[in-house]
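S.K.: Dropping the sequence and predicted coords here.
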Amino acid sequence: MATFQLLFPLFISCVAASTRPQRHLPACQVVQMDVFCSNLSLRGAPANLPRGIQMLDLSRNMLQNLTEETLAFHTRIHQLNLHSNMIHFIQPGLFKEMTDLKVLDLSRNHLNVYAVSKTNIGLLTAVESLDLSSNGLYTGMTDYFLAESPLLANLSLNSNSITKIAQSTFHGSVALRRISLHNNVILEIEDGAFDSLPQLTELDLSKNSITCITDFNLCQLKTLNLSRNSMETFQTIESDDVYELLSLDLSQNKMPYFPLLPKRNKLVYLDVSRNQLQSINVTGTVEELVNLRDSLLAHRSPGLSNRHQLLPNLKYLDLSYNQMKNIPQSFFCCMVSLQVLNVSNNCISSFVITYDELLKNVKIIDLSYNSLQTLTLGERTLQSVEELFLQGNELTTLDHQTFQRLPNLRYLQVQQNNLQICVSGQEQTEPMWTDLNQQDPPGCVSFSSIPNLHFLYLSENNLKTLPANVFFNTPLKLLDLSLNPGLEMEPESLSGLKHSLVHLFLRDNNISNLNTDLSSLTSLKYVDLSTNQLTTLPLWNKESSIESLNLQNNNLVTLEYSTVLALERSLKTLYMGSNPLSCCSNLRFLHMVQRSAVVVPDIETVTCVYMEDSEPVNIETVTQTMCHNFDNRGISVIVIVVIISGLILVLGLLVKLFHSRKRKRHRSFNA
C-alpha cells in the first residue's frame, strides 16, 4: 500500500504528460500562394502547407538533406529559397520533375560536401535563376550543378573558392545571360571559357586575382566588372567587329596604362579609378584628331587603329585616384558625348581646355585634390558645365572672369585653395557700388554676374576681406565662407544675395563682431556662426526668416531681448553650447527654450552662470523664480548698504557738529 501511495502521483503525472498537447514550432506565414517559413529552426517543410503554393521560403533553418520528403512533396512551386541552411546532400534528380521551378536559391549552405561525391544533381528542367554563392565550392565543383541547366539565365557563384574558369564550366548552361563570380580567387580564365554563351550580356569578375586580359573578344557582352583584381593590362584583340559593351569597370587594379579598348565600341561607362596610371599618351594634335573623329563618325570607317581611342558614346569617365601629372586636351577629342569627368586625387598641376570643340556636353568636372596651379579655359569652352569641383588644390591666381565664362555653372567648390576675391567684376553695370579707391589684387577671381551659380564653397582660402557687393547678380542659395581666420566682412558684403541666399556658413573665422545685417537676407533660413569670438549678435528686425542658427563655441554672455524676439518668430533649431551665458540676464531666451518653441539639440551642453564665480549650471535647471529671488536678494543688499551708509553719514555729521560747538564754548570762556 505504501508503495502504491508513492507511485500513484508519478502515474498521474505520466498520464497528464501523455495527454498534454505537443509543443509546435511557430507556424509559417501564408500570403496568397506564397509561404514564408524563414528562421523557424525547421529541418524540413511543414507537412500541412496548402496545396498549389508557388513560392516556398525555407531560408535560415536547419535543413541538411534536400529530398522530396524534406520539401513535403511540393513539386509544383515556382520559387524555392533555401539559403542559409546546412544542406550537404541533394537527392539526384530531385529537380527533374519540378517543371515549374524557375528560381532556386541554395546560397550559404555546404554544397562543397555534396560535390566531393562527384554526382550531378541532375536536370534543372525549368530553372532560370540559380544562386550557389557562399558554398565553399572550388574549381571543378560547379560542373555537378550546371551540367544540365538548359534554361538557366542568371547564375551567382559569389564568395566561393574558385581559382579557374575552364572551357567546360558552362557547357551545360548555354542560355546564361548573367554570371556573377564576385569574391573568388580566380587566377586563370581559359581561352574560350565563355564562347559557348552567345546570350551572355553581364559578367561580374570583381574581387578576384586576375592579372591581365590580353585578348578580350566578348562582342556581345554589355556589362563587364573587373574591379578589385590585380590587373596590369586590359587589351582588346585587333578586330573590326562592333562590340556591344556599355559598361566597363576596371577600378582598383594595378594598371599603369590606359586600357586598350575595342576600336568600334558603344561604351557609355568607363571606370579606371584607383589604378597606377601615370600618364596618357595621345598620338596627333587636337586638329588632326578632331578631323579624324569627324571623318570616322561620318563614314563609320572600320580602318581605325586600336591606338586611336574613339569613344563616341562615352558619358561617364572616372580616372580618379591615380598618379597622373598631366592630361593633354587632345585626349578628349574623341569623347563627343562625355557628361561626367572625374580626375580627382591625382597629381595634375595644370588643366587646359582651349578648343571649344572639346567637352562640349560635359556637365560635371571633378579636378579636386590635385596639385592644380593653373586652370585655363578658352572663351567658349565648357558651355554645358553645371558642377565644377576644384577643392584641395594650389590655385592662387586665375583669370578673374574664369567662372563668368561658364553660363550654366550652378555648383562650384573652390575650398582649400588660396584664391583672392576681386572687388568688382570687369563689367560694372552700377558704378556707384564700387569704391573707386579700392583696386583688385592681381590674379583675383570675380564671383559677380554668374547667372546660374547657386552653390559656392569658399572655405579654407585664407580670405581676409569680403568686399561689398562681391556677389552682385549671382543668385547664390548656399555660401560657405568657413575656416578663413580673420575674415572681415563689410556691411554690404552680402547685399547682392537679399532674395536668394538660403544657407550661410561662417564657422571658425574668429569673428568677434558681425557687421552684416542678416535680417536683410529675406530668404535666409540656415546660418552657422559656430566657433567664433562673438560677444553679441547684431540687432535683427522682425522680418528675420532664419529657421536654424548655430552659435556654438562663441563668447556670448547675453542675447539681446530684441534679437530673441525677432528670432523666435521663425527660429526652429538653435545650437548654443559652449557659451559663457549669464542665467538671469537671458530670461527671454530662457523662456523661449523652456516652452519648447525652439529645438535646442545640444541642450545638455548649454550652461549658464547663475551667480558670480559660481559653477556653470545647465540652462534647463534655471527658473525665473530663482532669478527673481536673486534680484530681490540683490535689492535687499543694496538697501542695507544704503541704510548703513546713511547712518554712517549722519553719525559723522553729528560728531562734526559736536566738535564745532565744543570749540565755540572754549572760545567764549577765554574771552
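M.R.: Structure's in. What do you need?
S.K.: Please count neighbours and contacts with C-alpha atoms only from this point.
M.R.: Noted.
S.K.: And the strands in the stretch 501-650 of the chain?
M.R.: Per DSSP state E, counting those that start in this stretch, the stretch 501-650 of the chain carries strands over the ranges 503-505, 526-528, 548-550, 573-575, 581-582, 607-609, 617-618.
S.K.: Name the stretch among the ones you listed that sits most buried.
M.R.: Across the strands of the stretch 501-650 of the chain, averaging neighbours per residue (mean count of other Cα atoms under 10 Å) puts strand 607-609 on top, at a mean of 23.
S.K.: sorry, back to before: among the strands of the stretch 501-650 of the chain, which is nearest Leu7?
M.R.: strand 617-618 (71.2 Å; Cα to Cα).
S.K.: and the closest one, how far from the chain's centre?
M.R.: 37 Å (Cα atoms, centre = their mean, to the nearest Å).
S.K.: Same question for stretch 552-562.
M.R.: That offset, for stretch 552-562, works out to 34 Å (Cα atoms, centre = their mean).
S.K.: contacting residues around that stretch?
M.R.: Contacts with stretch 552-562, where a contact means Cα atoms under 8 Å, 6 or more residues apart in numbering, come from 529-537, 539-541, 575-582, 585-586, 588-589.
S.K.: could you redo the last one with a cut-off of 7 Å?
M.R.: 530-536, 575-582, 585-586, 588 (Cα atoms under 7 Å, 6 or more residues apart in numbering).
S.K.: what sits against Leu205?
M.R.: Ser180, Leu181, His182, Asn225, Leu226.
S.K.: from those residues, which single one is nearest Cys212?
M.R.: Leu226 (10.1 Å).
S.K.: That closest one: how many residues sit nearby?
M.R.: By the measure other Cα atoms under 10 Å, the count of residues near Leu226 is 24.
S.K.: Ser247 is in contact with that one, correct?
M.R.: No. Taking contacts as Cα atoms under 7 Å, Leu226 lies outside contact range of Ser247: 10.7 Å.
S.K.: For Glu232, which non-adjacent residue is closest in space?
M.R.: Among residues not flanking Glu232 along the chain, Met255 sits closest, at 4.2 Å (Cα to Cα, 6 or more residues apart in numbering).
S.K.: ok, and that neighbour, which helix or strand is that part of?
M.R.: For Met255, there is no host helix or strand (DSSP states H and E).
S.K.: Tell me the spacing between Ser459 and Leu497.
M.R.: 18 Å (Cα to Cα, to the nearest Å).
S.K.: what does Arg595 give?
M.R.: Arg595 is 34 Å from Leu497, by Cα to Cα.
S.K.: which non-adjacent residue is nearest Gln29?
M.R.: Among residues not flanking Gln29 along the chain, Phe36 sits closest, at 5.1 Å (Cα to Cα, 6+ apart).
S.K.: here comes the other one, which I'd like you to weigh against the first:
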Amino acid sequence: MCDKTAQQASGAQRRSRPCNGLETVQSNVFQDSQLLENLNLANNNINIGFEETSLALRTLPGLRFLDLSENKLTDEMASTLLQNLSSLEYLNLSGNLLQRLDETSFRDLHNLKDLDLQRNIMFEIDGAFGSNPKLQRLNLAFNYLPCLTDFHMTQLVVLNASYNFIEWFISRQELNDTFQLQTLDLSNNRLFFFPFLPTRSKLQNLYLSHNILRFYEHLWDENLHGDISSLDTLDLRGNQVDYFPDGFIGKMPTLSRLRIGTNCLETLHFSTEQFSSNLYELDISNLTYVNLSRNDLKELPFGLFYSLPRIHSVDLSYNNIGICLPDETNINSSSITECLQWNNIDSLRQLHLKGCYLETVPDSAFAGLSLTHLELSDNPGIDVQDSLQCLSRTLQHLGLGNTQTRDIDLSHFQSLKSLNLSRNSLYRLPKSLYDIDLKVLDVRGNRLSTIPSGEAHTLASKLQTIFLSGNAFNCCQTEWFRIFEGAKTINMVAINEHLGSALQLSLSCVRNETNLHNEYLISLCLSHIVFCWCHYST
C-alpha cells in the first residue's frame, strides 16, 4: 500500500486502511480479493480520487461492510462510489459533507441493513431510502434536518435523528402495516408537539429530551399521536411540559422508565379514574422509577405512589411538596394536595427530597418503609431525629447536607454506609458516628478545626473515603491527619468544585528562614481553597 494510492491487496476477507491519507484506490487493486467482505477506508482523502475508487469497489461482488466515514465526500461523490454495490449490508458515511439526499443516493443498495449518516450537513433526505427495503438501523444524528414528515419505513427498527433542527415528526398513519420501529431518538431538536407516531407499532424506547415540546389542551388528539402501548422508556426531560392530557399515561401500560425532570410541571393531576383504571388495571406495575425533580410542583395526588406497586425510587427534589401530618392522612387518595404520604410501600427503596423546603417531618413519615437511600439535603432547619428511627435497620445512605444539623444520634443505624453532613457549620463530628460502620463520610464546608486522635483512630479503622474541603483545620492539631494517612485504607479527598477534580490531601511544613521569630508554618491544603496554620514564636 503506497502513501496516497492503494495498488495491491491480498485475498483476505477483511481489509482496513483508515487514517492513511489515502486519495485513490486503483481500479485493479482488488482483482485478487473477490472474497473481500469488509473494507474500512475511514478518515482518508477518497474525495480526491473517488471516481477511480468507485471502479475498484465494483469489482467486489461480496462486499458487505464498507466504512467511508471522514472522507470529505459530497452527495455526488457518495452516489458515484455506491453504484452497483448491491451486496452491501452495512455502510458508514458519517463525518462527510453530504447535504441533500434523494431517490438516487442509495438506489443500488437493495440489501442494506445498517446506515450511518451522522455528522454530515444534511438538510434534505427526500425519498432517499425507497430502494432499501431491508434497512433496519438508520443514524441521522448531528445534521441540519428541519423535519421528518411522511415517515413510512415500516421495516426500520432503530432511528436516531437526535441533534438536528427537527420541528415536526409525522408518520404516514393511514398504513395498515405494523411498524417494526422499537427505538426512536428525537432528543435535542426543536419539536413543538409530541410526535405523530405510527398507528400500529412496536415502539419501546422514545427519547424526546431537550426539545421545546409541550401538550396543548385544545389541540391534543390521542388518535393522531399513534401507538405508544408498548413503550418501556419515555424520556421527556428538558422540555416545556406543564401537564399531561387525560388518559395519556394510561396508554402506556408497560412503561418502566418515565423521565420528566426539568420541565414546567406545576400540578401533576391524575384523577382516580385515570390513575386506577388506565394505569394499574392496564398493568403499570413495571413502573419502578419516577423522577419529577426540578419542576415547580406544588400539588400532587395524595395517594400517587400507592398506585405503583413496584415503585423502587422516587425523586421529588427541588419542588415544593411537603410530607403530610398525621391529621392529614385521611385525605381521599385521589385528592390533589400539597403533601404526600408513602407509609407502608413495601417496594420503595430510594427517596430523594432535596431542596423541598421541608421543616416539619412527622415521626411517622417513613413508617413501614425499608428505605436504603434517603436524601434530605438542602432543607435548612429540618428536624428528622425521631422520624428516622424506623429506618435504622435498612438505611445505607443518608443525605443531611445543608440542613443546619448540629448533632444527630445514629448509633442504632448499623447498616448505614454513607453519610452526607456537609455545609452544616459543625464544630465537631457527632459522637454516634464512631458507633457505626461508615464507609463514606462527607463533612465538607463545616467548621471543623480538628478531629480528636481517639476518634480519628476509630474512623480510620472503618472509613474508606472522607471529604474534608472547606474546613479551617488547626495545624497545631494534626495528629488526626497522620492517623488517617498511616491507615492506608482511607482515601482523604478534597473536592475542587470549580475545577471538578478530586485532589489528594497533602501536608507540608514550610520554614521561613528570614523570620526573626523562627516562625513555622504547617499548611494543610484542601482543594486550593482552605489553609490551616499554626504559629510558634521563640
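M.R.: Ah, there it is. If you're wondering where the values come from, they're calculated on a predicted model, not measured in any experiment.
S.K.: Quick check: TM-score for this pair?
M.R.: Here the TM-score for the pair of chains, by TM-score structural alignment, normalised by the length of structure 2, is 0.81; 498 aligned residues with a Cα RMSD of 3.5 Å.
S.K.: would you turn the contacts of Leu205 of structure 1 into a markdown table with distance to Phe351 of structure 1 and secondary structure?
M.R.: Below are the contacts of Leu205 of structure 1 laid out as a markdown table (distance: Cα to Cα, whole Å; DSSP: H, G, I helix; E, B strand; the rest coil):
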| residue | distance to Phe351 of structure 1 | secondary structure |
| --- | --- | --- |
| Ser180 | 39 | strand |
| Leu181 | 39 | coil |
| His182 | 37 | coil |
| Asn225 | 30 | strand |
| Leu226 | 29 | coil |
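S.K.: Can you add distance to Arg663 of structure 1 and give those back as TSV?
M.R.: As requested, those are exported to TSV (distance: Cα to Cα, whole Å):
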residue	distance to Arg663 of structure 1
Ser180	120
Leu181	120
His182	116
Asn225	116
Leu226	117
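S.K.: how deep is the residue lying closest to Arg511 of structure 2 once chain neighbours are set aside tucked in, by neighbour count?
M.R.: In this structure, Arg511 of structure 2 finds its nearest non-sequential neighbour in Tyr520, 5.0 Å apart by Cα to Cα, 6+ apart. Applying other Cα under 10 Å, we find 17 residues neighbouring Tyr520 of structure 2.
S.K.: Repeat that for Ala153 of structure 1.
M.R.: 19.
S.K.: still on that earlier bit, more neighbours: which of Arg595 and Leu497 of structure 1?
M.R.: Remark: of Arg595 of structure 1 and Leu497, Leu497 carries more neighbours, 26 against 9, as counted by other Cα under 10 Å.
S.K.: Residue in structure 2 paired with the more buried one?
M.R.: Alignment note: Leu497 of structure 1 maps to Leu391 in structure 2; criterion TM-score structural alignment.
S.K.: How much space separates that match from Arg349 of structure 2?
M.R.: The value you get for Leu391 of structure 2 to Arg349 of structure 2, if Cα to Cα is used, is 11 Å.
S.K.: Surely Arg200 of structure 2 touches Ile228?
M.R.: No. Contact criterion Cα under 7 Å: Arg200 of structure 2 and Ile228 do not qualify, at 8.8 Å.
S.K.: And those two? Which one has more around it.
M.R.: Legend: neighbour count by other Cα under 10 Å for Arg200 of structure 2 and Ile228, higher for Ile228 (26 against 20).
S.K.: List the single closest residue to the more buried one in space, sequence neighbours excluded.
M.R.: Using Cα to Cα, 6+ apart and skipping the chain neighbours, the partner closest in space to Ile228 of structure 2 is Met252 (5.9 Å).
S.K.: what lines up against that neighbour once you look at structure 1?
M.R.: Under TM-score structural alignment, Met252 of structure 2 pairs with Met335 in structure 1.
S.K.: cool, Pro309 of structure 2 as well?
M.R.: Residue correspondence to structure 1 (TM-score structural alignment): Pro309 of structure 2 is matched to Pro407.
S.K.: Repeat that for His152 of structure 2.
M.R.: His152 of structure 2 maps onto Asn217 in structure 1, by TM-score structural alignment.
S.K.: so who does that match touch?
M.R.: Thr236, Ile237.
S.K.: roughly how far apart are it and Ile162 of structure 1?
M.R.: To Ile162 of structure 1, Asn217 of structure 1 is 23 Å away according to Cα to Cα.
S.K.: next one: Asp100 of structure 1
M.R.: To Ile162 of structure 1, Asp100 of structure 1 is 30 Å away according to Cα to Cα.
S.K.: ok, Leu181 of structure 2 touching Leu203?
M.R.: Yes. Counting by Cα under 7 Å, Leu181 of structure 2 sits close enough to Leu203 to count as a contact (5.4 Å).
S.K.: Quick check: Thr5 of structure 2 vs Met153 of structure 2, distance?
M.R.: 39 Å.
S.K.: for Lys113 of structure 2, that is, sorry about that
M.R.: 12 Å.
S.K.: which residues of the stretch 151-300 of structure 2 fall in strands?
M.R.: Applying DSSP E, counting those that start in this stretch to the stretch 151-300 of structure 2 gives strands spanning 158-160, 169-171, 183-185, 205-207, 233-235, 257-259, 289-291, 300-301.
S.K.: Can you pull out the residues in contact with the fifth one?
M.R.: Okay, so that is strand 233-235 of structure 2. The contact list for strand 233-235 of structure 2 (Cα under 7 Å, 6+ apart) reads Gln204, Asn205, Leu206, Tyr207, Leu208, Ser209, Leu255, Ser256, Arg257, Leu258, Arg259, Ile260.
S.K.: ok, 6 Å please
M.R.: Strand 233-235 of structure 2 is contacted from outside by Asn205, Leu206, Tyr207, Leu208, Ser209, Arg257, Leu258, Arg259, using Cα atoms under 6 Å, 6 or more residues apart in numbering.
S.K.: Just give the closest residue to the fourth one, not the sequence neighbours.
M.R.: Ranked by Cα to Cα, 6+ apart and with sequence neighbours excluded, the top spatial neighbour of Leu208 of structure 2 is Ser187, at 4.5 Å.
S.K.: Stretch 150-158 of structure 1 maps to which residues in structure 2?
M.R.: Stretch 150-158 of structure 1 maps onto residues 86-94 of structure 2, going by TM-score structural alignment.
S.K.: Revised request: answer the last question for stretch 251-267 of structure 1.
M.R.: On the basis of TM-score structural alignment, stretch 251-267 of structure 1 is assigned to residues 187-203 in structure 2.
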